[in-house]
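*Asks:* quick one: sequence and predicted model below, then my questions.
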Amino acid sequence: MSEELETNADKILAEAMRMSEKIEADIAQNPKKYRVLTGDRPTGRLHIGHYFGSLKNRVRLSKLGVPTMILIADYQVLTDHDAFDKISENTKELVIDYLAAGIEPGENVCIYPHSHVPEANQLMVPFLTLVTKSDLDRNPTVKDEMAKSSIPLNAGMYTYPVHQAVDILFCKGNVVPVGKDQLPHLEIARQIARRFNNKFCKGIDPIFPEPHALLSKTPMIMGLDGSAKMSKSLGNTIMLSASDDETAKAIKKAKTDQDRHITYDPVNRPEVANLLRIISLCTDETPEAIAERIGDGGGGMLKNTLTEALNEHLRPLRTKRAELEQQPELIKKVLNEGVEKAREIASKTLLEVRHVMNMEI
């Protein structure tokens, strides 16, 4: 990365952090000022990394009264996965995980797959006219895919950031909970909103807000094998749907180190620190206090403590999840109602867009 790009990235991060803190301070007092857009790709059931990293925050925001759009990004699965035969099944599994975690669909919360909202997807063409090839080439995700892929990059993946902008802007989302690594995607959405408003809304109120990041405060949860990130594809996860025994079995295989005395040292003992953080997320103790309590108990006691804490913390979720698995009609109802609401919102936005682009008939 050039020095100029690094400087620009630093400026974007600094501004995102400033705005995130400002929004966090205001959102509890003025929840209706904001509309959150968040979601997942339906590539399988969710794991504890999703739960602690995003699901719990979605529940918190929705219960504060923040209008919340939860997108199931089924079209995006086609950009880099061949498992399209499981998209419908995985979509329903996501809804079960959402509801089990405490998300309550209704007036304030909408859950929907974007393939069922054609009015929103019609924004893709005008949005593509507002970005250049250079804009897309600079996106880190696109660059990474171009570098590591052994097959030609398909146009769906190449234009992935624009489709994300569609997902955010069709409902006029102005807050997107993300990690720092996702800021470049959000910056493209901000650019598209700005360019659309500047081009088509001269002398009138802008149609699209420039969305801001709500940066996650939860540290990234590493995989149990000590890899950089918990991932289903690497098989280093604990699924929310796992049983107590399956959880215990997975944790037994977790990577620690040779030092028997347990300390919280994220720099020099990242694997041990990761397990301590997960316990902390379950019990609300500090990682340092947990490490001191375990002391010379070693990796065995650390893993036993994590197993007990995680199983106890997830017990209500897993009980509810098992009940929801027996209610397929409820899951279908949630999706149908979410699609209906999302299409209504998208239709209103599309009418505004056609009006300012002089495409009414």
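*Replies:* In hand now; what should we look at? Residues are numbered from 1 along each chain as shown.

*Asks:* make it CA atoms for all contacts and neighbour counts henceforth
*Replies:* Fine.

*Asks:* buried residues in the host helix or strand of Glu24?
*Replies:* Here Glu24 sits within helix 3-27, counting by DSSP states H and E. By 16 or more other CA atoms under 10 Å, the buried positions in helix 3-27 come out as Leu13, Ala16, Met17, Met19, Ser20, Ile23, Ile27.

*Asks:* which other helices and strands contact that helix?
*Replies:* Here helix 3-27 touches strand 212-215, going by 3 or more CA pairs under 8 Å, 6 or more residues apart in numbering; DSSP states H and E.

*Asks:* touching the strand it packs on from outside, list them.
*Replies:* When contacts are defined by CA atoms under 8 Å, 6 or more residues apart in numbering, strand 212-215 is touched by residues 16-17, 19-21, 23-24, 174-180, 183, 186, 190.

*Asks:* show me how far it is from its chain's centre.
*Replies:* Distance of strand 212-215 from the chain centroid (CA atoms, centre = their mean, to the nearest Å) equals 12 Å.

*Asks:* packing partners of the longest helix anywhere in the chain?
*Replies:* Identified as the longest helix of the chain according to DSSP state H is helix 328-356. Here helix 328-356 touches helix 87-101, strand 109-113, helix 118-121, going by 3+ CA pairs under 8 Å, 6+ apart.

*Asks:* just to revisit the earlier point, can you list the buried residues of helix 3-27 in CSV and add distance to Phe170?
*Replies:* Formatted as CSV, the buried residues of helix 3-27 follow (distance: CA to CA, whole Å):
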residue, distance to Phe170
Leu13, 25
Ala16, 22
Met17, 25
Met19, 22
Ser20, 22
Ile23, 21
Ile27, 21
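
*Asks:* between the residues you listed, which is nearest Ser54?
*Replies:* Among the buried residues of helix 3-27, Ser20 lies closest to Ser54 (CA to CA), at 15.3 Å.

*Asks:* ok, second structure coming up, stack it against the first:
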Amino acid sequence: MSTEAERSIALENKIAASPERFRVLTGDRPTGPLHLGHYFGTLQNRVRLQNLGVDTIVVIADYQVLTDRDVADDLPGHVRELVLDYLAIGIDPARSTIFTHSALPALNQLLLPFLSLVTVPELQRNPTVKDEIAHSHQGSVSGLMFTYPVHQAADILFCKADLVPVGRDQLPHLELTRTIARRFNDRYGRVFPEPEALLSSAPALLGTDGRKMSKSRGNAIALRATADETARLVKGAKTDADRVITYEPERRPEVSSLVLLAALCREVEPERIAQEVGDGGGGALKRVVTEAVNDYFAPIRRRRAEFAEDPVLVSELLREGNLRAGAAAEKTLAEVREVMATVY
């Protein structure tokens, strides 16, 4: 077991014992519909932490939409859809704070001193940035893309979050945040905690084409998809020629991802789904998956439709969340100015 995994287990034990001691920062870029991979990978865990009593803060990182694109297409629409997804899955604005990045000037002012604490080679070596640049749709790399990890550090540290749920691919980002916090504290005086990674234990779901499920690749099943849309997308999912269904992620990744999806929705072991389908082949597997997904997400989709009928719900929720998060950002910025002796 890795050191990070051992740390995560220890953190989970501490959270279970005293959830009120912790503050978690998590969020999404509003670039398109959230999908089933998001749900089982991160969203479900956010609701769990919130319900345990952890102070949960969710950032809608609208500025960061521009890291890998020239314009933020239909940004208000994407933000609204994101909030409706949050509400539908169980994020409760009475217990969690949802805010938009661009609404907090004080948060973004932290970026300047934070940039002074990292070097260009450190940013160049960040493997997550390298990967994002490699998959960018832009011909050249913007300064925003290059400094993306520092923006994330500001998102995390403005509210002094001490927990950040991440996958392993995001660990380099969080390590840079910890470095920034440590260097700031050493140089000016202690202001920031060094946030810990809460590793996701959720296995990754593949998209319908066998690649990583992604909003930009058109291979995902959206949370808001209808039952008919779900059936169509699952029917078109990639499988293989072996008629006997087994759960072997290494040897049969596409089939195993479908088996896993059904298992997650039914809350059973994947092997049980594989045994149930048996020699029914890909068609039978897809029927089982479609039924499992539609049964599981039916109440979520109903709640979402009900929330969507209220024309002012999202704007009022964001106004309240922005005020709460803004107050925290102003307080932190005042501390930063004090220790940096920039209060005039």
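*Replies:* Thanks, I have it. In this text the structure is predicted, and so the values were computed from the model without any measurement.

*Asks:* need the TM-score between these chains.
*Replies:* Between these two chains, after superposing, the TM-score reads 0.97 (TM-score structural alignment, normalised by the length of the second structure); 343 aligned residues with a CA RMSD of 1.2 Å.

*Asks:* show me where the first structure has strands.
*Replies:* 36-40, 68-72, 109-113, 175-178, 212-215 (DSSP state E).

*Asks:* Provide the aligned range in the second structure for the second one.
*Replies:* It refers to strand 68-72 of the first structure. The aligned range for strand 68-72 of the first structure in the second structure is 56-60, by TM-score structural alignment.

*Asks:* post-alignment, the matching stretch versus the first structure, mean distance?
*Replies:* For stretch 56-60 of the second structure, the mean deviation from the first structure after alignment is 0.3 Å (mean CA distance after the TM-score superposition for the first structure).

*Asks:* may I see the buried residues of that stretch?
*Replies:* Neighbour counts using 16+ other CA under 10 Å place Thr56, Ile57, Val58, Val59, Ile60 of stretch 56-60 of the second structure among the buried residues.

*Asks:* let me have those residues in CSV, adding distance to Val234 of the second structure as columns.
*Replies:* As requested, these are exported to CSV (distance: CA to CA, whole Å):
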residue, distance to Val234 of the second structure
Thr56, 33
Ile57, 33
Val58, 30
Val59, 31
Ile60, 29
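
*Asks:* okay, now the counterpart of Lys348 of the first structure in the second structure: neighbour count?
*Replies:* Matched to the second structure by TM-score structural alignment, Lys348 of the first structure sits across from Lys331. Per other CA atoms under 10 Å, the neighbour tally for Lys331 of the second structure reads 14.

*Asks:* ok, the residue lying closest to Lys212 of the second structure once chain neighbours are set aside - contacts?
*Replies:* Leaving aside its sequence neighbours, Lys212 of the second structure sits nearest to Leu206 (CA to CA, 6 or more residues apart in numbering; 4.8 Å). Neighbouring residues of Leu206 of the second structure by CA under 8 Å, 6+ apart: Gly37, Lys212, Met213, Pro253, Glu254, Ser257.

*Asks:* only the buried subset of the residues you listed, as a PyMOL command please.
*Replies:* A single PyMOL command is used to select the members of the contacts of Leu206 of the second structure judged buried by 16+ other CA under 10 Å:
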select buried, resi 37+213+253+254+257
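
*Asks:* now the strands of the first structure as a markdown table including distance to Arg195 of the first structure?
*Replies:* Formatted as a markdown table, the strands of the first structure follow (distance: least, CA to CA, whole Å):
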| stretch | distance to Arg195 of the first structure |
| --- | --- |
| strand 36-40 | 20 |
| strand 68-72 | 24 |
| strand 109-113 | 27 |
| strand 175-178 | 19 |
| strand 212-215 | 16 |
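
*Asks:* before we move on, back to that, okay if I get the helices and strands packed on helix 328-356 of the first structure as a markdown table plus distance to Pro209 of the first structure?
*Replies:* As requested, those are exported to a markdown table (distance: least, CA to CA, whole Å):
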| stretch | distance to Pro209 of the first structure |
| --- | --- |
| helix 87-101 | 27 |
| strand 109-113 | 20 |
| helix 118-121 | 16 |
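
*Asks:* winner for burial among the ones you listed?
*Replies:* When those are scored by mean count of other CA atoms under 10 Å, the highest mean neighbour count falls to strand 109-113 (a mean of 24).

*Asks:* so what corresponds to Ala154 of the second structure in the first structure?
*Replies:* Checking TM-score structural alignment: Ala154 of the second structure goes with Val166.

*Asks:* what's the neighbour count on its match?
*Replies:* 23.

*Asks:* touching, it and Val125? I think so.
*Replies:* No - the pair Val166 of the first structure and Val125 does not pass the contact test of CA atoms under 8 Å, sitting 9.9 Å apart.

*Asks:* any idea how far the aligned partner of Gly281 of the second structure in the first structure is from Met222 of the first structure?
*Replies:* Using TM-score structural alignment, the partner of Gly281 of the second structure in the first structure is Gly298. Gly298 of the first structure sits 20 Å away from Met222 of the first structure, taking CA to CA, to the nearest Å as the criterion.

*Asks:* what are the ranges of the helices in the stretch 201-344 of the second structure?
*Replies:* All helices of the stretch 201-344 of the second structure, identified by DSSP state H, counting those that start in this stretch, fall at 227-235, 253-266, 270-277, 281-308, 313-339.

*Asks:* could you dump those to JSON lines with distance to Thr246 of the second structure?
*Replies:* Converted to JSON lines, the helices of the stretch 201-344 of the second structure look like this (distance: least, CA to CA, whole Å):
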{"stretch": "helix 227-235", "distance to Thr246 of the second structure": "18"}
{"stretch": "helix 253-266", "distance to Thr246 of the second structure": "7"}
{"stretch": "helix 270-277", "distance to Thr246 of the second structure": "5"}
{"stretch": "helix 281-308", "distance to Thr246 of the second structure": "10"}
{"stretch": "helix 313-339", "distance to Thr246 of the second structure": "44"}
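
*Asks:* closest one to Glu122 of the second structure among those helices?
*Replies:* Among the helices of the stretch 201-344 of the second structure, helix 313-339 comes nearest to Glu122 of the second structure, with 23.3 Å by CA to CA.

*Asks:* now the closest one, how far from the chain's geometric center?
*Replies:* Counting by CA atoms, centre = their mean, helix 313-339 of the second structure comes out at 21 Å from the chain centroid.

*Asks:* and what of stretch 258-275 of the second structure?
*Replies:* Put simply, stretch 258-275 of the second structure sits 23 Å off its chain's centre (CA atoms, centre = their mean).

*Asks:* go on, stretch 70-77 of the first structure?
*Replies:* Distance, stretch centre to chain centre, for stretch 70-77 of the first structure: 11 Å (CA atoms, centre = their mean).

*Asks:* measure that stretch end to end?
*Replies:* Stretch 70-77 of the first structure end-to-end distance (CA to CA) = 16 Å.

*Asks:* same question, stretch 43-59 of the second structure
*Replies:* 13 Å.
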